[in-house]
Structures are given as C-alpha cells and as structure tokens.
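Asks: below is the structure, and that's it, no one-letter string:
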C-alpha cells in the first residue's frame, strides 16, 4: 500500500488516465474528485461490500423462496 500526503488542490495520477484531486479536507474526512474513463468502475467500498453480500444471499436462497417471488410477479 502506498500512502501519500496531498493538500487541497493537489492531485495524483494513476496509469496516465486516472487523476485524483483533493477538493477539500477536514480533520477526519477528505473530498476527492476522480477523473477516469467511463469504462472504469468506481465504487465506494461499502457499496462494493453490500453488492457482494447481496450476491452471496441470492446464491443461497432456497428454491421455494425463489418460486414464491416469481409467483408474485
């Protein structure tokens, strides 16, 4: 893991096509602007974890529950 210190208005580049710019910062938070190609997905970690949990839950749903859901459609 690389740890960098940046100040408001400073940026860093990743792989020539992604730029992260510090827009604002507080004592326990930072606001970033991310400039990246549209085909590169950018997700907050908590959303990525929630999607993984949903996928896991859907894989373990019983056949009976799935059939009930389909009947309601």
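Replies: Arrived safely. Everything numeric in this text was worked out from a predicted model, so none of it was measured. Numbers count the residues shown, from 1 in each chain.
Asks: please make it C-alpha for all contacts and neighbour counts, starting now.
Replies: Will do.
Asks: show me where this protein has its helices.
Replies: 45-60, 63-72 (DSSP state H).
Asks: please compare the first structure with the one that follows:
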C-alpha cells in the first residue's frame, strides 16, 4: 500500500484520468473530491463489497435455476 500525506486543497493523480482532491479535513473525517471519467465506477468500500456479494449470490441462484431447467428438459 502506498501511503501519501496531503493537505487541504492538495490532490493525488492516478493514471491520466483520475484525480483525488482533499476538499476538507474536519476532525477525524476527510472529505474527498474524485474526478474521473463517467465510465469509472466509484463506490465506498462497504457498498462495493455489498454489490460484490449480491452479484455472487445472484450468479449462484442463476446457476441453480439453470441446473433445474436442464433437469426438467431431460
């Protein structure tokens, strides 16, 4: 993990098209601004993990439905 120190108003560039800017520091919270192309998905980590879990569960149920349909065809 790369660790960088930034002050209010400073930014971090990721590749050619993603920029993270420190907008405010209030107590133990940091407010970030993220500039990225529209096609780049940006989520809080807990939301991303929940989406991944839902996708995994959906693919499992889709797999089970497919197996049931194949059995019915026989």
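Replies: Structure received. Given the structure is predicted, the values throughout are model-derived calculations rather than measurements.
Asks: picking up where we left off before, next, format the helices of structure 1 as JSON lines and append mean neighbour count.
Replies: Conversion of the helices of structure 1 to JSON lines gives the following (neighbours: other C-alpha atoms under 10 Å):
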{"stretch": "helix 45-60", "mean neighbour count": "11"}
{"stretch": "helix 63-72", "mean neighbour count": "9"}
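Asks: can you show me the strands along structure 2?
Replies: 11-14, 18-26, 29-35 (DSSP state E).
Asks: export those strands as a markdown table, with columns for distance to residue 41 of structure 2 and mean neighbour count.
Replies: What follows is the strands of structure 2, written out as a markdown table (distance: least, C-alpha to C-alpha, whole Å; neighbours: other C-alpha atoms under 10 Å):
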| stretch | distance to residue 41 of structure 2 | mean neighbour count |
| --- | --- | --- |
| strand 11-14 | 14 | 13 |
| strand 18-26 | 11 | 14 |
| strand 29-35 | 11 | 13 |
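Asks: make CSV out of these and add distance to residue 63 of structure 2.
Replies: What follows is the strands of structure 2, written out as CSV (distance: least, C-alpha to C-alpha, whole Å):
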stretch, distance to residue 63 of structure 2
strand 11-14, 37
strand 18-26, 36
strand 29-35, 37
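Asks: of all these, which lies closest to residue 54 of structure 2?
Replies: Within the strands of structure 2, the stretch nearest residue 54 of structure 2 is strand 29-35; the backing value is 25.4 Å (C-alpha to C-alpha).
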